[in-house]
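*Asks:* no sequence on this one, just coordinates:
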């Protein structure tokens, strides 16, 4: 691959990283917010490397042109009066196979161009129905959970609601109104869940946390809602694959948050 092509790819890739991290919050669809500064730094480094490579390639081309001019002058003096007849030249034919590599290398621009032209959406209902949803018992559960904050309704992340409902034996959610934010996913056999995806690093490791919503009509799958209601304990033993239930008093459609993951 020519150095000019390498330099351009570096600049394009770095610009794409900066576009989704420095000039917008699109990166939140793919990674945690804490990784934003690292994406910005990587984008700056790639653009700088591409610029340095481009300058080096330009200087190299000028040096080669200058050397070629000097060599051509010397050859003309040495071969003066010794011309070649027809068909005696030493040039390469069209079928020598040179010059095709850089054309193929330009295909590497296509994935980078895709980042600029198409921004894949954040994971949603389709992924949530297929992602793992086990709510594991926290290692600190034996020592007891901290007290929940005051407020009515109590605003909780969906993951914390699931953990508290399943593993907090003091039952602090009993009788309290809770407000949860998430998107709607259908329940097999009827009904629906409010769902939120949780990521540790990036979208590839997403886990789904759900709460079954009772007493309210199902919104369109994938639509974001705020659900206010009361936890409905079923009296069954806690297990990681259980899904807590919430009897809804109010379901309000809301726009998707800037950061779609918890």
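*Replies:* Here it is on my side, so go on. What you are looking at is a predicted structure, and each value in this text was computed from that prediction instead of being measured. Numbering: from 1, shown residues only.
*Asks:* from here on, contacts and neighbour counts on C-alpha atoms
*Replies:* OK.
*Asks:* just give the nearest non-adjacent residue to the residue positioned nearest the centre of the chain, would you?
*Replies:* Of all residues in the chain, the one closest to the mean position by C-alpha atoms, centre = their mean is residue 30, 1.9 Å from it. Spatial nearest neighbour of residue 30, excluding adjacent residues (C-alpha to C-alpha, 6 or more residues apart in numbering): residue 203 at 5.1 Å.
*Asks:* neighbours of that neighbour, how many?
*Replies:* 18 (other C-alpha atoms under 10 Å).
*Asks:* that one is in contact with residue 29, isn't it?
*Replies:* Yes - counting by C-alpha atoms under 8 Å, residue 29 is a contact partner of residue 203 at 7.4 Å.
*Asks:* shared neighbours of those two, anything?
*Replies:* residue 123 (C-alpha atoms under 8 Å, 6 or more residues apart in numbering).
*Asks:* helices of this protein, start to end?
*Replies:* For the chain, the helices defined by DSSP state H cover 3-21, 36-78, 101-105, 109-117, 125-128, 158-167.
*Asks:* columns distance to residue 254 and mean neighbour count on top of the ones you listed, output as JSON lines?
*Replies:* Converted to JSON lines, the helices of the chain look like this (distance: least, C-alpha to C-alpha, whole Å; neighbours: other C-alpha atoms under 10 Å):
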{"stretch": "helix 3-21", "distance to residue 254": "24", "mean neighbour count": "21"}
{"stretch": "helix 36-78", "distance to residue 254": "25", "mean neighbour count": "15"}
{"stretch": "helix 101-105", "distance to residue 254": "45", "mean neighbour count": "12"}
{"stretch": "helix 109-117", "distance to residue 254": "27", "mean neighbour count": "13"}
{"stretch": "helix 125-128", "distance to residue 254": "16", "mean neighbour count": "17"}
{"stretch": "helix 158-167", "distance to residue 254": "16", "mean neighbour count": "20"}
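*Asks:* between those helices, which gets nearest to residue 222?
*Replies:* Between residue 222 and the helices of the chain, the tightest spacing by C-alpha to C-alpha is seen for helix 125-128, at 5.0 Å.
*Asks:* and the contacts of the closest one?
*Replies:* Contacts of helix 125-128 with the rest of the structure, by C-alpha under 8 Å, 6+ apart, involve 183-185, 195-197, 207-208, 221-222.
*Asks:* ok, structure two:
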């Protein structure tokens, strides 16, 4: 079994990658949708390499055994002291088998998407962008916005394009230390490792805050707060008119 340890590890890792990218959409918990083809190719290559390595090692082992048996009839490879030496090598360090644990975990129990814990670890962002005008919003109410779009307009839009408009956004629930609650979303550029937080404070919900990590769609109007472009304007505030619990979307992240 140890002879095929590295081959098995390659197959396990490749199968885990294919499990989350080819046979499901679980990869969206970790990377952007555009990276799916690369994950599929990588997983397939790892599986093929593992199988090829196992075949080569099996062939080499069979040839060695055949040569060893034939050699016993003519020359038993005894040294001058009459001792017989065998050239069997080890199968690699046993600790390498620990590498199978993360591969099996990804294959059988894929980790969940980042949620409130990650969002709460990030400090409140500073006003690093300049105040300016934004393009007009689409006609009709409510207008669907990402949390990042809503926050940008609420904090930096000198044209006040959100004034008088009803908006709809989807995210997961986080709680503040002061009793406030937020609809939150993580933004990624490439993968979950570079995620940052976008959140909007929700006010006016008579039913109170839903449980942490509950996914909701909120509808409401912008509540002006603080001076544009300053820390006092963050996070943006929504006077909510409805809160609807929803399932976590297949892609839980917003793109930058």
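*Replies:* Received the coordinates, thanks. No experiment lies behind these values; they were computed from the predicted model shown.
*Asks:* before we move on, the earlier item: can you flag which of the contacts of helix 125-128 of structure 1 belong to strands?
*Replies:* Judged by DSSP state E, the subset of the contacts of helix 125-128 of structure 1 located in strands is 183-185, 195-197, 207-208.
*Asks:* what residue of structure 2 matches up with residue 168 of structure 1?
*Replies:* Counting by TM-score structural alignment, residue 168 of structure 1 lines up with residue 157 in structure 2.
*Asks:* how many neighbouring residues does that match have?
*Replies:* 19.
*Asks:* contacting residues for it?
*Replies:* 131-134, 228.
*Asks:* ends of stretch 182-200 of structure 2, what's the gap?
*Replies:* One end of stretch 182-200 of structure 2 sits 5 Å from the other (C-alpha to C-alpha, to the nearest Å).
*Asks:* and stretch 78-90 of structure 2, by the same measure?
*Replies:* 22 Å.
*Asks:* same thing with stretch 239-250 of structure 1?
*Replies:* From its first residue to its last, stretch 239-250 of structure 1 covers 28 Å (C-alpha to C-alpha).
*Asks:* what's the answer for stretch 190-208 of structure 1, then?
*Replies:* 19 Å.
*Asks:* that stretch: how far from the chain's middle?
*Replies:* The chain centroid and the centroid of stretch 190-208 of structure 1 are separated by 14 Å under C-alpha atoms, centre = their mean, to the nearest Å.
*Asks:* start and end residues in structure 2 for that stretch, please.
*Replies:* With TM-score structural alignment as the criterion, stretch 190-208 of structure 1 aligns to 179-197.
*Asks:* buried ones in the matching stretch?
*Replies:* By neighbour count with 16 or more other C-alpha atoms under 10 Å, stretch 179-197 of structure 2 contains the buried residues 181-188, 190-192, 195-197.
*Asks:* can you lay out those as JSON lines showing distance to residue 60 of structure 2?
*Replies:* Shown next, in JSON lines, are the buried residues of stretch 179-197 of structure 2 (distance: C-alpha to C-alpha, whole Å):
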{"residue": "181", "distance to residue 60 of structure 2": "64"}
{"residue": "182", "distance to residue 60 of structure 2": "62"}
{"residue": "183", "distance to residue 60 of structure 2": "60"}
{"residue": "184", "distance to residue 60 of structure 2": "57"}
{"residue": "185", "distance to residue 60 of structure 2": "54"}
{"residue": "186", "distance to residue 60 of structure 2": "51"}
{"residue": "187", "distance to residue 60 of structure 2": "50"}
{"residue": "188", "distance to residue 60 of structure 2": "47"}
{"residue": "190", "distance to residue 60 of structure 2": "42"}
{"residue": "191", "distance to residue 60 of structure 2": "41"}
{"residue": "192", "distance to residue 60 of structure 2": "42"}
{"residue": "195", "distance to residue 60 of structure 2": "47"}
{"residue": "196", "distance to residue 60 of structure 2": "51"}
{"residue": "197", "distance to residue 60 of structure 2": "54"}
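*Asks:* which among these gets closest to residue 74 of structure 2?
*Replies:* residue 191 (62.3 Å).
*Asks:* residue contacts, residue 129 of structure 2?
*Replies:* 156, 229.
*Asks:* can you give me the distance of it to residue 243 of structure 2?
*Replies:* In terms of C-alpha to C-alpha, residue 129 of structure 2 sits 30 Å off from residue 243 of structure 2.
*Asks:* try residue 133 of structure 2
*Replies:* Counting by C-alpha to C-alpha, the separation of residue 133 of structure 2 from residue 243 of structure 2 is 30 Å.
*Asks:* and those two? Which one has more around it.
*Replies:* Neighbour count, other C-alpha under 10 Å: between residue 133 of structure 2 and residue 243, residue 243 has more, with 20 against 13.
*Asks:* map the more buried one onto structure 1.
*Replies:* In structure 1, residue 243 of structure 2 lands on residue 251 (TM-score structural alignment).
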